[in-house]
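Student: Fold the following.
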Amino acid sequence: MNLFAEVRGLVLELLEQMVAAGDLPEGLTFDNVAVEPPRDALHGDMATNAAMVLAKPAKMKPRDIADKLAAKLAEDARITSAEVAGPGFLNMRLDAALWQNIVKAALNEGTAYGRSTLGAGKKVNVEYVSANPTGPMHVGHTRGAVFGDALASLLDYVGYDVTREYYINDGGAQVDVLARSAYERYREANGQEPEIAEGLYPGDYLIPVGEALKEKYGDSLLDQPESEWLLDIREFATDAMMEMIRGDLAALGVVMDNFYSEKSLYGTGQIEAALERLETLGLIYEGVLEPPKGKLPEDWEEREQTLFKSTEYGDDVDRPVKKSDGAWTYFAPDIAYHFTKVERGFDMLIDVFGADHGGYVKRMKAAVAALSENKVPLDIKLIQLVKLFKNGEPFKMSKRAGTFVTLRDVVEQVGADVTRFHMLTRKNDAPLDFDFDKVLEQSKDNPVFYVQYAHARVCSVLRKADDAGIAHDDATLAGADLTALGHEAEMAVAKKLAEWPRLVEIAGRNNEPHRVAFYLYELASDFHSLWNRGNDDMSLRFLQEGDAATSQAKIALARAVAVVISAGLGILGVKPAEELR
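Tutor: Next up is the predicted model:
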């Protein structure tokens, strides 16, 4: 049940009637007509911009349109008043029964309340994390993993067919460095002093890999030339790192549907096929790039390369796909990888990148637009940095990793649920501070606690209802006489519940799961406000002594809050708390 969509449908129906009556000209489009909560709750329950957006195409004054629309709205039994404000905004107040029915809908539909068909079953590939398989995941990967996973859940909730994908960057020079680093730990396992030269990975996490290599190879690889062991150890170490990364993700509650290996693109003709596709479109040529603006890199030289005409699709400059020596650039396998996504039949692609990949956005979008002939949109979400604090001071730890804080460090400190929720308390492209003390603080200033506390309070109400012998299964509560819910504080909670279906559609349309976290905090705030008012006004308490019917109505409201919090936390990948200690 989407009450905002229902009222918007009413507005559109009345606008069509106005066209038929000659009060509006024919040929108008109503796509931009919206019904939303007013900026100030004192102005009403809902507001529509209909008169404002139709005035110019209709060649009429907004106020004239608004006055006629308001008169028609006032005739509908669901609308108790429709008032024109300012130049033509139209504020509406709704009959209390509509808000009470929201409570009933949430109880009847459970966590499916708010689900929509926005995605219409379209296939979407969400690629996220994709950390190099050279060590454990660090805190920066943590934020990307949480965001990507919550986004995938959000898109599923609004009706998309979602595939969660991890791109294993196992085709570049970094895995050769991993192999050399693992070889030194293999030497160490065989009693020799490891030589961790500059540029190798120093973390202790490779010690078990060295020991496993000893168990497999004994001392047979000692003093052998690199050419004899590099490929075998590269594969062995990469597999070990991916096993570690899968464990890191599992600790955070992230499970991928698919892992795609970059290495599988080499020597299989897939890179060549993707570039041939671009070449048939006239987008591959041999040329010389202009020198970069500003100071020239020391290694820059004017040379002919194989270039992709990415400027045809909005990029700033054309991009090399093959070097002058015939080797592929880093961009070439990325083009091929995204071509596989297009060929696999995805209707929409989403990539979640670290903030340091900002320069990659335009070229990647250009490649997908060209490969799909503009049929498959690509949205790239950049994840800004996370700054760690403890006791108000910058925080560093993790000898095991060498030089960075790992995902496991964070989860072991505060738990997966707290980590996930807090990582979504800022928009993805905004920096985020993560204070180990504040995220565990039991106060209103800590959104994780505040939302969980609201759910726990509902659970305490249900336990007290058990003690009082008041039936409170969802079916019974949905059938209760909800007219007892009439106080403004109760209505505020019901109105916030009504916003949930609209909110998730907006979040899903814009690929913004942080909106869910923000909404849950607002819902919790309204619920806590109602709870606190009950301390002074006994009529607002959820259990009314000696009045089971009124108690059930009030418990129904509380239970509906828990239903929506559970649904929202489910999208964020967080388990709702039944009690807090």
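Student: drop to CA atoms for contacts and neighbour counts, all remaining ones
Tutor: OK.
Student: all helices of the stretch 351-500 of the chain, in order?
Tutor: 361-371, 407-414, 416-423, 447-468, 474-478, 488-510 (DSSP state H, counting those that start in this stretch).
Student: Nearest approach to Asn132 belongs to which of those?
Tutor: Taking C-alpha to C-alpha, helix 407-414 is the member of the helices of the stretch 351-500 of the chain nearest to Asn132, at 14.3 Å.
Student: now the angle from the closest one to helix 416-423?
Tutor: 110 degrees (axes from the mean of the first three to the mean of the last three C-alpha atoms, to 10 degrees).
Student: who's in contact with helix 407-414?
Tutor: 136-139, 141-142, 248, 251-252, 398, 419, 436, 439-440 (C-alpha atoms under 8 Å, 6 or more residues apart in numbering).
Student: go again using 7 Å as the cut-off
Tutor: The contact list for helix 407-414 (C-alpha atoms under 7 Å, 6 or more residues apart in numbering) reads 137-139, 142, 248, 419.
Student: same check, this time on stretch 506-524
Tutor: With contacts defined as C-alpha under 7 Å, 6+ apart, stretch 506-524 is touched by 150-151, 154-155, 158, 424-427, 447, 450-451, 454, 493, 496, 504, 565, 568.
Student: Next, the structure of the following sequence, for comparison with the previous one:
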Amino acid sequence: MSGAGLLPRGLDLSAVSVEPPREAEHGDAACNAALVLAKQARRKPREIAQNLAERLQGRADIRAVEVAGPGFVNLRLTDEFWWARLAELLQTGPGYGATDLGRGRAVNVEYVSANPTGPLHVGHARGAVVGDALANLLSHMGFAVTREYYVNDAGAQVDTLARSVHARYREACGETIGAIPEGLYPGDYLVPVGEALAARDGRRWLEEPESAWLPEIRRFATDAMMDLVRADLEALGVRHDLFRSERALVGEGRVDDAYAALEGSDLIYRGVLEPPKGKRDEDWEPREQSLFRATAFGDDTDRPLRKSDGTWTYFATDIAYHRDKIERGFTDLIDVWGADHGGYVKRMKAAVSALSGDSASLDVKISGRALRHLRDVVDEVGRDVVRFIMLTRRNDAPLEFDLNRVTEQSRDNPVFYVQYAHARACSALRRGAEIVPEPELALAALARVDLACLDDPAELDLIRLLCQWPRVLEGAALTHEPHRIAFYLHDLAGAFHLLWTRGKDDPRLRIVDGERLAETRARLALISALKIVIAEGLALFGVEPVQEMR
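Tutor: Presented below is the predicted three-dimensional model:
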């Protein structure tokens, strides 16, 4: 177009996109070039769009072009184009859609990081699944991912844990302790921890002062709780590459180092903060403190790092931890936090920006609330169901874990709906193997099948949706939103179930028909492609695709 004089050369084309429109009646692809370039080119959008449409008419693979709205160019592609894309999917096989998008870029994904004071609940599970699926997705798309758990073992809560275990230890040694004192953790899960301590140390800590037993029992209790956490995560199929201890971080002097680095950049000063509006900040004191200039990096207020008594605030240790990540070479940081940490995001992003000189970025995913102990739910419905359901909403949207819903066999149960589509595909392929020789069912052979008989609107809709998989993967990876894959899989399953139903009503659309071998081969190729994509999507979620429904 620029060569013909309509548009000047050197225009910024970075915002030009060609993508499937939201409404199917608008065609197979919509281009926004005219709208994006109009201001730069000093031309009317409709004028640019009309010229572009004229140039695209008659091109290979394009069936029709139309100008819509203020200047969108809508394209309708030929059936031959879609058949060729289906053949490419089959030629690629498993791994279709995966790219080297990340090019080996190091990404740190921190998730769960629950206080080591008790069993995980379903709220922790949601963060665990979101973090794990996101790590799977980024790794699949060429990023070098480290999966990390930050063990908050340096705060007052682990001292409370140690005192709670000491009470259970005394009980295990034969003392009558009565009701657990207020302020301690009353859960029965600490009974075996107290018993294990008594078995190891006998009556050693019964007469010792707290100053003597607190450090040792704190270590023992924290280790026991982390063993419990690891077991819960294992039941959910979640793994981490690294567990980083807050207590070790403090002991190594990393908080002092981070403070000194900020102080050396003139980002710390002495001052008094106004009390927070509405909700009291746990680090606020109505007196002079050491403050970090968080407002210089987009936060709403400056933040205290050292209290008036000289102790560190929680924020100070979190700054040190994120500086530790940056020093380990990570410039892409992703944290998955619980619902009660929403007010913490701005200050942490400000700190990462300050520590890295804006060379590192922090993306925080807040996972919505959900209750009940994790292991109870996993034991009741299975880990695959838990993992998939956790990804059927945006991570920050409320999620009600309805046991009746996740066990019913209906469209309203997204786990069943997607798994049923995979099982149906497997069933069709097994029946196909009864009339089509096994070598002809290999993906390479199916990729060479004549697909021209796949001309029913339901078949073409399914092919179009399958071909969106690479775009779905890339979009989910770039936005750090694995729930997009769950939405896509549900839509894909719906398109397949519709085709299956039409085949029951119309014999000409049956997937397997011994009297129509050409059509059977083409439809088995289509079903094989569907099976590949569903299995790949479920694998990213850590979910095992089923071969048949029971």
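Student: Can you pull the TM-score for these?
Tutor: Remark: TM-score between the superposed chains equals 0.97 [TM-score structural alignment, normalised by the length of the second structure]; 547 aligned residues with a C-alpha RMSD of 1.6 Å.
Student: would you turn the contacts of helix 407-414 of the first structure into a markdown table with secondary structure?
Tutor: Converted to a markdown table, the contacts of helix 407-414 of the first structure look like this (DSSP: H, G, I helix; E, B strand; the rest coil):
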| residue | secondary structure |
| --- | --- |
| Met137 | coil |
| His138 | strand |
| Val139 | helix |
| Thr142 | helix |
| Asp248 | helix |
| Thr419 | helix |
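Student: and which of those is nearest Ser261 of the first structure?
Tutor: The closest of those to Ser261 of the first structure turns out to be Met137 (C-alpha to C-alpha; 17.6 Å).
Student: Without its sequence neighbours, what residue ends up closest to whichever residue in the second structure pairs up with that closest one?
Tutor: In the second structure, the residue paired with Met137 of the first structure is Leu120, using TM-score structural alignment. Excluding the flanking residues, the one nearest Leu120 of the second structure by C-alpha to C-alpha, 6 or more residues apart in numbering is Leu374, at 5.7 Å.
Student: Please report the distance of the one you found from Gly118 of the second structure.
Tutor: In this view, Leu374 of the second structure and Gly118 of the second structure are 11 Å apart by C-alpha to C-alpha, to the nearest Å.
Student: okay, these two: which has more neighbours?
Tutor: Between Leu374 of the second structure and Gly118, counting by other C-alpha atoms under 10 Å, Leu374 is the more crowded of the two (24 against 19).
Student: which residue lines up with that one in the first structure?
Tutor: Aligned counterpart of Leu374 of the second structure in the first structure: Leu407 (TM-score structural alignment).
Student: now swap in Ala518 of the second structure and tell me
Tutor: By TM-score structural alignment, Ala518 of the second structure lines up with Ala549.
Student: Same question for Gly69 of the second structure.
Tutor: Under TM-score structural alignment, Gly69 of the second structure pairs with Gly86 in the first structure.
Student: how about that match, what does it touch?
Tutor: For Gly86 of the first structure, no residue counts as a contact, taking C-alpha under 7 Å, 6+ apart as the criterion.
Student: where do the helices sit along the stretch 1-150 of the first structure?
Tutor: Counting by DSSP H, counting those that start in this stretch, the stretch 1-150 of the first structure has helices at residues 3-20, 50-58, 62-74, 96-109, 139-157.
Student: Go through those helices and pick out the most buried.
Tutor: helix 139-157 (a mean of 25; mean count of other C-alpha atoms under 10 Å).
Student: so what secondary structure elements neighbour it?
Tutor: strand 161-168, helix 416-423, helix 548-572 (3 or more C-alpha pairs under 7 Å, 6 or more residues apart in numbering; DSSP states H and E).
Student: for the ones you listed, which one sits closest to Leu349 of the first structure?
Tutor: In terms of C-alpha to C-alpha, the element of those nearest to Leu349 of the first structure is strand 161-168, at 9.9 Å.
Student: and the next helix or strand after that closest one, what does it pack onto?
Tutor: Downstream of strand 161-168 of the first structure, the first helix or strand assigned by DSSP states H and E is helix 174-189. Here helix 174-189 of the first structure touches helix 207-217, helix 226-251, going by 3+ C-alpha pairs under 7 Å, 6+ apart.
Student: who's in contact with the residue of the first structure positioned farthest from its centre?
Tutor: Distance to the chain centre peaks in the first structure at Asp223, reaching 49.3 Å (criterion: C-alpha atoms, centre = their mean). Applying C-alpha under 7 Å, 6+ apart to Asp223 of the first structure gives no contacts.
Student: Just tell me what it corresponds to in the second structure.
Tutor: Match for Asp223 of the first structure (TM-score structural alignment): Glu207.
Student: State the distance from its match to Pro181 of the second structure.
Tutor: Distance from Glu207 of the second structure to Pro181 of the second structure, counting by C-alpha to C-alpha: 19 Å.
Student: With Phe72 of the second structure instead?
Tutor: Separation of Phe72 of the second structure from Pro181 of the second structure (C-alpha to C-alpha) stands at 69 Å.
Student: more crowded one of those two?
Tutor: Neighbour count, other C-alpha under 10 Å: between Phe72 of the second structure and Pro181, Phe72 has more, with 23 against 12.
Student: so the more buried one touches Cys31, yeah?
Tutor: Yes: the criterion here is C-alpha atoms under 7 Å, and Phe72 of the second structure meets it with Cys31 at 5.8 Å.
Student: All set now, cheers.
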